[in-house]
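Q: only geometry, no sequence info:
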């Protein structure tokens, strides 16, 4: 039999099309041996054919590739491999009438799991019945047309149909439309033997309501056309371009809240995975189609409140034990345990914040009791055994790491006994036959039940038509199972963070090691693919934290505490000769050593200047000072003041001020050294230094030009290439909808790369990407983006409203449109409602709101003090993440009036409708 490929496509000189696939005649996926297509100028169609066995049935997979002989580019069409099933006993010829699938199209993102697994999830139907209803039998001698359309955007209660001029397609009688099968959703198919194949056939696809038995929407645009054919025993596969919706792009709305902040009556002082079902119920009742959370990985490093920081995971795979609901595991056999649990539940649930340490202490106590109680049945459970085998690559190292952390009272594995500092024989170490197995078995038990409870909540969300959106932290914790098992993947002597921004004027130092991208590339970014695959176990959408890190990360040496002495990595540093050429001179002491003069000391330290000079400085010459050897670095200063604070806690306020002021002296440089000798990076925000201001005017002018060129022009193509190498491996490792947190100092190349890869950007009204405006407007957001009034790193809308009344007045007039009116001092409910509505009417695919900002619309439901609603303060590296919703979710679900108001806002913005 013959398989013919046809593809209408316009090329330019030097371009050609090939088809590569699973058959030897298609190159067996070797592009060098792909099948060349031939172009017909008369029809504008590229085509060629291959032979397949006459007496067999099988499947061919293939893709089209555009080759450019001028540039050497090889552009594979977007999407999964095409598949054609053939049966030489039924047809002697198959003609694939395909269309090119272009990358970077907005509708491509509707093919992600967010839509196919949750929003447009197909209900279970009897397969045989569906096939019989939508696939007319074709006689052997017939010429059959297979209508094939990839269309994920079809409501779960609806079907696709095809209506056309041929009597077999209903002769344009809508009641006789042919229904397509969703057996291979999101691909819809129907085989039709046309009654008049010798005539031109016109047709269109439509949305069919099976309950009303009518077409709801017929697609827009001109009729599709099938050319006449006299072929017999031929299958024509009309692999059509997408459904042409008459109602524009799909748009949805969602809510954001960390799991730890969920409050329910059954929780133990902290949100737990089963509580997600309550939030999902509330979201579904209000028309919100997404629930977005913060990272949920285990962060247990110190067993103190410091572990509340959700971005410092000790494993990028393991889940945090705080989210485990004890009741869903088993009931305690001992009455005393049951009474103690209820007593602590009442006590912790009375608190208006997450009291991390007591909660975790209690939780571990109960988990250990349940483990011993259920141990025999648990270890024999086939479901656990399957889980352990499937997840062993991370589960065994994690259990070993966690047990050794507790055995040696530190997560810093460099402090463990030598035989444990590098992992070895972990299967043997954690074997059930070992006398100390319970140390490790406890963590197997905990992770198994966490995984089970989370997957139940995720499946509940999918069944409710709600997308669960997770969060991927950009870094890993320095003392983690990941660093313990694969230290070669990280630069352990460096620190990751962010340059100065609206969150922190001195930059952010997350203290995570940076990635060794060169080593990661050697195995095709396997670690990232494993990480993404594991996240896809739980989520259909994902926020990538600080996606700029895939282009370049802000890297600081180990001796830095603040972020100002960092540099972008990778980067193209300046050689001293280039600096000398651009500046006209190079003096290492003046440019690269802290610039400290007496008048600077008096400006920073005021009347304390003399005491500071005597204790911390050496005088190099009159009025010129150097820091003493013991306080040359910020880490040395930090260590010294830790001792002072411990010895004299009553003077802590003074010591913190003094320490911060000494950090300023260390930062007083204009260039920081690169790894290579004689290469340097300009210090970020150097125009704000005393050192810069006290240069002569020509030097200031030339240095400012060099600075702007370095940070805003020199690296654009370089960083674009970095992103295009690293991000595709992460983006295409799963079918999740990917959103990137692209706030801060964003290279110009980033939006283009994200668009090319179908990654949604983030638009925060208070942090506009356009530097020429003070506030972003949701109406200016592109379709492939998420708009939000704020994030977990910001004050809520109500808190922000009260921070600066003058700025608020400008926002009230210029962004909300209240020209000439006085802004209310407090963010009144009607103001919060206007801000919410403004975001909902944005053209962006998603509008996602912190729950606190939605509750701000109701005077009775919102929290009394907006300052208690902020989740994180990025400028504070020791922030206690303890925010907890002040309402029980059980009660919020019952707030009919408020929930109706939210739903009406969503409906009016057309974010609740599928078409």
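A: Happy to help now that I have it. Keep in mind the model is a prediction, meaning the values are calculated, not measured.

Q: From now on I want contacts and neighbour counts done on CA atoms only, so please keep to that.
A: OK.

Q: Which stretches in the stretch 751-900 of the chain count as strands?
A: 761-764, 785-788, 846-850 (DSSP state E, counting those that start in this stretch).

Q: Reformat these as a markdown table; add distance to residue 96.
A: A markdown table is the format used below for the strands of the stretch 751-900 of the chain (distance: least, Cα to Cα, whole Å):
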| stretch | distance to residue 96 |
| --- | --- |
| strand 761-764 | 36 |
| strand 785-788 | 35 |
| strand 846-850 | 36 |
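
Q: Any idea which of the ones you listed gets closest to residue 259?
A: Closest approach to residue 259 among those (Cα to Cα): strand 846-850, 12.6 Å.

Q: from the middle of its chain, how far away would that closest one be?
A: 14 Å (Cα atoms, centre = their mean, to the nearest Å).

Q: who does that strand touch, helix- and strand-wise?
A: strand 252-256, strand 785-788 (3 or more Cα pairs under 8 Å, 6 or more residues apart in numbering; DSSP states H and E).

Q: ok, and here's another one to check against it:
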């Protein structure tokens, strides 16, 4: 791979807008934005994912791995728009209402724009030959042949429309599970052909508009970098049409840490890597090949997931009873050799719930027994209970109706106690007679009852598992990367934030995958004072950035994380004006200093978010730095993912002062 030292910028497509098209950023808006980038010496435009996410505003909640989001289509550029606008009063009123209702807002209204645009797209489609006859025209027929994935997508989208956007998992059995042949038969069914062709036509329009913009970007000598979420929403066309690709009985997430004591359950199904490997990773290769129509480089989100994913039983709400996939395990015979008999193994691997923990809430012995009997079996002769084998996760506890056994105010407490005990184990039995340590085993009741020798022998066993796991994870990632990165010419990049597994950076380097270096987090965390890593010591095979879509911007960082700022100033005194401290008010000069210093890193590429560049012109600041964020992780609000630029693209292109500072 040719190593070029380039500067880029990252932006959500929806954040861009022009005076003529002020509602939301659209594919054609990449053209004036590319003009700005070219004049400012920016060589790479990095976009957040632009795939269809349906009713979800998060670009990382993909409804399809292949389909583009119709919300980014420019209606005025569709053939037949002018004619319909001038002749159809209903269409004219609906379009004018779209522009009027969503013009120049601080954040854009995702739901409102999507609903109104979808209605307008349907009206435009109804005016086409396909919309009038339900027959495929020559252009659309040729496009469908080149994009066969659209048949599954269109059938899924039409079913989802008829089910009022409900998840496919709640559909009738006859629609919930369909073979490839059944999906094809439904696609060809004459009664639904017009509706199916609408979704194919929409994708053809989106593809043409995006390709046209990409051609313009490339014509200026710029690169376009896409974003490839590793996971798919369980309610997606892919999870429905390609069930063999996914493990629907497992959900991806992250283990417990200081900020998330219950871990994170993202709700997305994990991959069935065995099936994918048996098919030569065809689904992933097709996905990347489709993306290569637009992008020169791509970012693999959560690259750690290609090595190992934190897999959580579908029946669990939190992530405490998760495990890594793949995993090395302890056999039951290994535990026998360590001196643990069946009773002790059961003690270590199954929660034992004393009656009194529920009785202390209900103040009624019989009621406590009745509640526990719903989920557990009592151990003969003891006031101890073990969960029944029918209980597969804590979801059943949360969903249980205890209203006849508990006072309303006691129900949440009872459920919490039961859910806490569900994860009160030292060992997790993954499969029959195969065990792994629970991530939080050190906090379990059973671990606390072991003597020092027993703990020592188990810890040695756990350490051996860690060594075996590293080899398993490296082997899996090597196989996947060797297959998929060679399938396309795009330059691969990986989001490897917070990864402390030894094999990850070496494996990424072996496959020429650029890592990610967020300046404020590039510190020697294990050394006294946690000093910043010097910019000259950054790994060349990497991308440096000042902020990411899930973090604060540099302005909010400067205003709220004073200790981190103080350490950064100390590490880079030469880039700040004399006397600058963390107490200094953030200013365009400070923004410029941070940007300039970060740009000196040894990384191959420097790609900060556009907001951090805009801080060099105070007229482009919003009143509050927090309003300039893209996303606040762990929250689901209308604020997230709806960021808009503080100015139109025309104004940005004419901002000569900012352009000169960026250059």
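A: Alright, I've got the coordinates. Note that the coordinates shown come from a computational prediction; the quantities given were computed from them, not determined experimentally.

Q: returning to that earlier point: tell me which of the helices and strands packed on strand 846-850 of the first structure sits most buried.
A: Neighbour counts (mean count of other Cα atoms under 10 Å) averaged over each of those peak at strand 785-788, with a mean of 26.

Q: what's that one aligned against in the second structure?
A: Using TM-score structural alignment, strand 785-788 of the first structure lines up with residues 542-545 of the second structure.

Q: And the matching stretch against the first structure, how far off on average?
A: Its aligned residues in the first structure lie a mean 1.0 Å from stretch 542-545 of the second structure after superposition (mean Cα distance after the TM-score superposition for the first structure).

Q: Which residues outside that stretch are in contact with it?
A: Stretch 542-545 of the second structure has contacts (Cα atoms under 8 Å, 6 or more residues apart in numbering) with 493, 513-519, 598-599, 601, 603-609.

Q: hmm, 6 Å instead?
A: With contacts defined as Cα atoms under 6 Å, 6 or more residues apart in numbering, stretch 542-545 of the second structure is touched by 514-518, 603-608.

Q: Next: stretch 257-273 of the second structure.
A: By Cα under 6 Å, 6+ apart, stretch 257-273 of the second structure touches 233-234, 245-248, 250-256, 318-320.

Q: And stretch 656-672 of the first structure, what's buried?
A: 658-659, 662-672 (16 or more other Cα atoms under 10 Å).

Q: follow-up on the earlier one: I'd like the helices and strands packed on strand 846-850 of the first structure laid out as TSV, including distance to residue 577 of the first structure.
A: Shown next, in TSV, are those (distance: least, Cα to Cα, whole Å):
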stretch	distance to residue 577 of the first structure
strand 252-256	51
strand 785-788	44
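
Q: Of those strands, which is nearest residue 364 of the first structure?
A: So among those, strand 252-256 is nearest, using Cα to Cα, at 27.8 Å.

Q: Report the angle between that closest one and strand 846-850.
A: 20 degrees (axes from the mean of the first three to the mean of the last three Cα atoms, to 10 degrees).

Q: residues in the second structure aligned with strand 252-256 of the first structure?
A: Strand 252-256 of the first structure maps onto residues 6-10 of the second structure, going by TM-score structural alignment.

Q: Distance from that stretch to the middle of the chain?
A: The answer for stretch 6-10 of the second structure is 21 Å, by Cα atoms, centre = their mean.

Q: and if you look at stretch 650-663 of the second structure?
A: 32 Å.

Q: need the contact list for the alignment partner in the second structure of residue 839 of the first structure.
A: Taking TM-score structural alignment, residue 839 of the first structure has residue 598 as its aligned residue in the second structure. Applying Cα under 6 Å, 6+ apart to residue 598 of the second structure gives no contacts.

Q: separation between residue 598 of the second structure and residue 574 of the second structure?
A: Distance of residue 598 of the second structure to residue 574 of the second structure, given as Cα to Cα, to the nearest Å: 13 Å.

Q: again with residue 638 of the second structure
A: 41 Å.

Q: got it, and residue 519 of the second structure?
A: Taking Cα to Cα, one finds residue 519 of the second structure at 17 Å from residue 574 of the second structure.

Q: Neighbour count: these two, which is higher?
A: Using other Cα atoms under 10 Å, the more surrounded residue of residue 519 of the second structure and residue 574 is residue 519, with 21 against 11.

Q: per the alignment, the more buried one corresponds to what in the first structure?
A: Match for residue 519 of the second structure (TM-score structural alignment): residue 765.

Q: Same check on residue 187 of the second structure?
A: Using TM-score structural alignment, residue 187 of the second structure lines up with residue 430 in the first structure.
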